[in-house]
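Q: Okay, here's the prediction I keep looking at, along with the sequence it came from:
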Amino acid sequence: MNVWEARWLRAFHMLFYACLALGLVLSFGEDAGPGPVSLGLLALLAGWHWFFVLRRPHLLGRLHPMAFHLAVLCALYVALVLTDRSFDVVIFGLMPQPYLMLSTPWSYAGAVATILCTFAARGYLDDPDALWRLAGSCGLVVAIGLFVAYVLRQSAQNKTVGVLEERARLAREIHDTLAQGLSGIITQLEAAEQAMPDEQGRPDLPAVRRRIALAKELARDNLQEARRSVDALRPGPLQEAHLDAALAQVAERWSRTSEVSATVTVEGTSRPLTAEVGATLLRAAQEGLSNAAKHARADRVAITLTYMDDEVTLDVFDDGTGFDPGAQGSGYGLAAMRERARGVGGTLTVESAPGEGTALCLRIPSN
């Protein structure tokens, strides 16, 4: 039972006892006041609910013994109203109890039984139109129960969708931080390994030290990104820099580690962006650079950030080997980028062909 369910349960229990108290107040307003029988039935009704329902939340929803306890509460309510009509208001606290105490479909049967008890206590069963009034009241109570059940199902479905969306978000964060960072570390260590001496050669120690230093730098940055992802914070470069500067920082670091030229151009008038839009644009640039390093074998990468009146666009172009965008198994990165783009109302297009380089274009409308 989550927090909200516990709060609703507590609220309905409080409603039941509030109706008991209201009936007692109304009874004292009469000339004779409540008699000893009424007070005894009232105490028994309150005590039964407290001991067998309120104190046993783990049994709620079970047909046995909650059906028996509901029957006892209804019988005590009928006896109490027959003794003193001032306690007729208790029905407003008793009506939700079948839906709390019993599971579907027994809760509907319990609600109908409660309506029957109300008609019996008020003496309506002998009226000529009792059947129609009973059918209407039962239909209304069942309709309310069906609506509540529908709302609960929708809430459960929304919760499931939220869990799946959060899993997808975490998958994108892992891909955009851990996977890319580890890939860069592996690339640097492989380069350092190639600079190690063979059986006849001499080692290129400066190159080894430089590659190891870059691998350590990538590891530190990746660790910081992982911590930020866990804390659901903005991407690291955006923490202390504007998007334009963050893109330049990412491109400069990527150029040092990959030894491939990467340039950043900003067109239009720069303006503040929301955290989610900024993160989406930055992640798209990182993914484009990562793909260029791993697959494209490019000599140059150009990143262009364009501010327009109605949208912001990010273009990432490399002069590498290219690929077929329609081919199967193009990797998780493009799928993650499209999911991010849809999350902020944007679109991602990929133009590429074998031997002709790759161009990624992310368009996000301005709010």
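A: Noted; the coordinates are in hand. The model shown is predicted, which means the values in this text are computed figures rather than measured ones.

Q: Please count neighbours and contacts with C-alpha atoms only from this point.
A: OK.

Q: so what secondary structure elements neighbour the longest helix seen in the chain?
A: In the chain, assigned by DSSP state H, the helix with the most residues is helix 130-174. Judged by 3 or more CA pairs under 8 Å, 6 or more residues apart in numbering; DSSP states H and E, helix 130-174 is in contact with helix 106-122, helix 205-230.

Q: Can you pull up the most central residue in this protein?
A: Geometric centre of the chain, nearest residue: G162, 3.0 Å, by CA atoms, centre = their mean.

Q: any idea how far it lies from R169?
A: G162 is 10 Å from R169, where distance means CA to CA, to the nearest Å.

Q: for R133, same thing?
A: For R133, the distance to R169 - CA to CA - is 54 Å.

Q: ditto for V142
A: Distance of V142 to R169, computed by CA to CA: 40 Å.

Q: Could you tell me whether V264 really is in a strand?
A: Yes: V264 forms part of a strand when assessed by DSSP: H, G, I helix; E, B strand; the rest coil.

Q: Number of residues surrounding it?
A: 19 (other CA atoms under 10 Å).

Q: try V81
A: Neighbours of V81 (other CA under 10 Å): 23.

Q: go on, G40?
A: Neighbours of G40 using other CA under 10 Å come to 13.

Q: same question, L164
A: 12.

Q: now do A275
A: 14.

Q: Could you export the helices and strands packed on helix 130-174 to CSV, including columns for mean neighbour count?
A: CSV is the format used below for these (neighbours: other CA atoms under 10 Å):
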stretch, mean neighbour count
helix 106-122, 20
helix 205-230, 17
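
Q: Columns distance to G278 on top of the ones you listed, output as a markdown table?
A: Below are the helices and strands packed on helix 130-174 laid out as a markdown table (distance: least, CA to CA, whole Å):
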| stretch | distance to G278 |
| --- | --- |
| helix 106-122 | 50 |
| helix 205-230 | 15 |
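
Q: here's the one I want to compare it with:
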Amino acid sequence: MLYVIIAAVTALALLDPDRLHGEPLILLGLVLGLLGWHLWFLSLHPQWPEQRLGPMAVYFAGLLGLSALLSTMHPAFLLLTAGAYPMAFVALPGRWAYVGVLLTGATLTGLLGGLPPEAATIGQTAGTSLVAGGIGWAIRRLESEAELRRQATEDLAGALVDLRTAAEEQDRLRTRMLDRERESAVTAERARMAGELHDTLAQGLAGITTQLEIAEELLGEEHPARRRIGSALGLARSSLVEARRSVNGLRPGPLAQAPLVEAVQAVLDEWQVRTGGAARLRITGEHEPADPAVERALLRATQESLANIERHAAATEVTVTLSYLGDLVAVDVVDDGVGFALDDLGSPSESGGHGLQAMRDRVEAVQGSLAVESRPGEGTMINATIPLRPGSATNGAGA
């Protein structure tokens, strides 16, 4: 705004040479100096006004002095001197603005009334200064109220954000608590079912197997019923193995007492004690907590793989690698056993072969995938890869 006033009064002065005191070039030089003064202190340093008393006091003194000097060269510049009233509130901080108003009024009094000034002139400039000070006070009061409202609005917005964050955190905690309660209920139900199967089906099959073994021993080699009893005994033994596998699969197992890594290590240690083979566990990637159903599926895949190695592979060394891959977690079980041809891998039957299919079903139930790689004489690698947190519907199915 001050640039417009300077340009207007300069044009008026140059167009009115009769009232111009001094050379036009000197006037233009003072105007350019005033423009540079204003440009440096205000336009190029916008952080100084109303904040830095020292620079702004120098600016205001220079503005008032140059304006008064120009006013002595042409009366049009009295308008520029009067413009120091609002500039006092623009530049000077706090109550120093009112000092600027008084200095502006005193300067105008001297320019208009001479020395000593007339009483009428003093009264006019005093009234003008009073009005300018009142307007400046009102504007600053409004600005202060606006700043308070803005700060209150920001505080309210911050409080709303905090409340929203707290509500989201509460929802997460509630969801986690419900998941744990559901997991506890599922674990308890699985344990109950395992106990029922063990006490009824598995115990019954064990009794049938014992009776068939006794009957087989009592019959002679050539007895016509011996072959039938042998077939029934084989079927009972196979069914007992599957029943015990189901019982073991339903029980909480190592994950009920330890995290996944420790549970897998415990399973490996048990396998090493039973078989005498070498076993090691490798962890890659940055550990991320997984859904309980995912950890259960990975542990069961590891247990089933080790059981198959123990029964069929004749392996002397096993390596289990647990890998955290961002949103995925994978387990790889590699052995140095006899291996097999994938084309010879048949479907499950009454005589066995359910382990791999059960492992695949369990992994796929939590949106995972199972891969098997093997060649005769080159060992076997089983990989199970599962999302850390599959969908809720899938979780329920996997549980």
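A: Done, it's in. Predicted model only: the values in this text are computed from it and were never measured.

Q: How close are the two chains, by TM-score?
A: The TM-score (TM-score structural alignment, normalised by the length of the first structure) is 0.37; 149 aligned residues with a CA RMSD of 3.1 Å.

Q: what about G29 of the second structure, distance to L69 of the second structure?
A: For G29 of the second structure relative to L69 of the second structure (CA to CA), the value is 12 Å.

Q: These two: which is more packed in?
A: L69 (17 against 12).

Q: Which secondary structure element is home to the more buried one?
A: helix 53-73 (DSSP states H and E).

Q: buried ones in that helix?
A: Residues of helix 53-73 of the second structure classed as buried: 53, 55-57, 59-60, 63-73 (neighbour count, 16 or more other CA atoms under 10 Å).

Q: Show me what it is packed against.
A: helix 24-38, helix 78-82, helix 84-91, helix 96-113.

Q: relative to helix 84-91, how tilted is it?
A: Here the directions of helix 53-73 of the second structure and helix 84-91 differ by 160 degrees (axes from the mean of the first three to the mean of the last three CA atoms, to 10 degrees).

Q: got the angle for helix 53-73 of the second structure vs helix 24-38?
A: Using the same axes, to 10 degrees: helix 53-73 of the second structure against helix 24-38 is 160 degrees.

Q: Return the distance of helix 53-73 of the second structure from the chain's centre.
A: Put simply, helix 53-73 of the second structure sits 55 Å off its chain's centre (CA atoms, centre = their mean, to the nearest Å).

Q: That helix relative to helix 96-113, how many degrees between them?
A: Using the same axes, to 10 degrees: helix 53-73 of the second structure against helix 96-113 is 10 degrees.

Q: neighbours of E143 of the second structure, just the number please.
A: Counted with other CA under 10 Å, E143 of the second structure comes out at 12.

Q: on contacts alone, who are the packing partners of whatever helix or strand it lives in?
A: Using DSSP H and E, E143 of the second structure maps to helix 119-197. For helix 119-197 of the second structure, the elements it packs on are helix 84-91, helix 96-113, helix 225-250, judged by 3+ CA pairs under 8 Å, 6+ apart.

Q: Including distance to R282 of the second structure and mean neighbour count, could the ones you listed go into JSON lines?
A: Formatted as JSON lines, these follow (distance: least, CA to CA, whole Å; neighbours: other CA atoms under 10 Å):
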{"stretch": "helix 84-91", "distance to R282 of the second structure": "69", "mean neighbour count": "22"}
{"stretch": "helix 96-113", "distance to R282 of the second structure": "73", "mean neighbour count": "20"}
{"stretch": "helix 225-250", "distance to R282 of the second structure": "24", "mean neighbour count": "17"}
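
Q: before we move on, the earlier item: common neighbours of G29 and L69 of the second structure, please.
A: Residues touching both G29 of the second structure and L69 by CA atoms under 8 Å, 6 or more residues apart in numbering: none at all.

Q: you'd agree V267 of the second structure is up against Q303?
A: Yes: look at V267 of the second structure against Q303 with CA atoms under 8 Å: they come within range, at 6.8 Å.

Q: So L70 of the second structure versus L64 of the second structure, what's the distance?
A: Taken as CA to CA, the span from L70 of the second structure to L64 of the second structure is 10 Å.

Q: just L218 of the second structure next, same as before
A: L218 of the second structure is 128 Å from L64 of the second structure, by CA to CA.

Q: N248 of the second structure too?
A: Distance from N248 of the second structure to L64 of the second structure, by CA to CA: 95 Å.

Q: Now do the strands in the stretch 201-350 of the second structure.
A: Ranges of strands within the stretch 201-350 of the second structure are 278-284, 317-325, 328-335, based on DSSP state E, counting those that start in this stretch.

Q: Single out the most deeply packed of those strands.
A: Highest mean neighbour count of these: strand 328-335, a mean of 22 (counted as mean count of other CA atoms under 10 Å).

Q: and that strand, what does it pack onto?
A: Applying 3+ CA pairs under 8 Å, 6+ apart, one finds that strand 328-335 of the second structure contacts helix 292-308, strand 317-325, strand 380-387.

Q: from the chain's centre, how far out does that strand sit?
A: With CA atoms, centre = their mean, you get 28 Å for strand 328-335 of the second structure.

Q: report the angle between the axes of it and strand 317-325?
A: Using the same axes, to 10 degrees: strand 328-335 of the second structure against strand 317-325 is 170 degrees.

Q: any residues touching the following helix or strand past strand 328-335 of the second structure, and which ones?
A: Under the assignment DSSP H and E, the closest C-terminal helix or strand after strand 328-335 of the second structure is helix 354-364. The contact list for helix 354-364 of the second structure, computed with CA under 8 Å, 6+ apart, reads 297-298, 300-301, 304-305, 308, 347-348, 369-370, 384-386, 398.

Q: what is the orientation angle of helix 354-364 of the second structure with strand 380-387?
A: Taking the same axes, to 10 degrees, one finds that helix 354-364 of the second structure is oriented at 20 degrees with respect to strand 380-387.

Q: Show me how far stretch 205-216 of the first structure is from its chain's centre.
A: 43 Å.

Q: got it, and stretch 158-165 of the second structure?
A: Centre-to-centre, stretch 158-165 of the second structure and its host chain are 16 Å apart (CA atoms, centre = their mean).

Q: Give the buried residues for that stretch.
A: So for stretch 158-165 of the second structure, nothing qualifies as buried (16+ other CA under 10 Å).

Q: Likewise for stretch 252-271 of the first structure?
A: Those would be E252, W254, S255, T257, S258, V260, S261, A262, T263, V264, for stretch 252-271 of the first structure by 16+ other CA under 10 Å.
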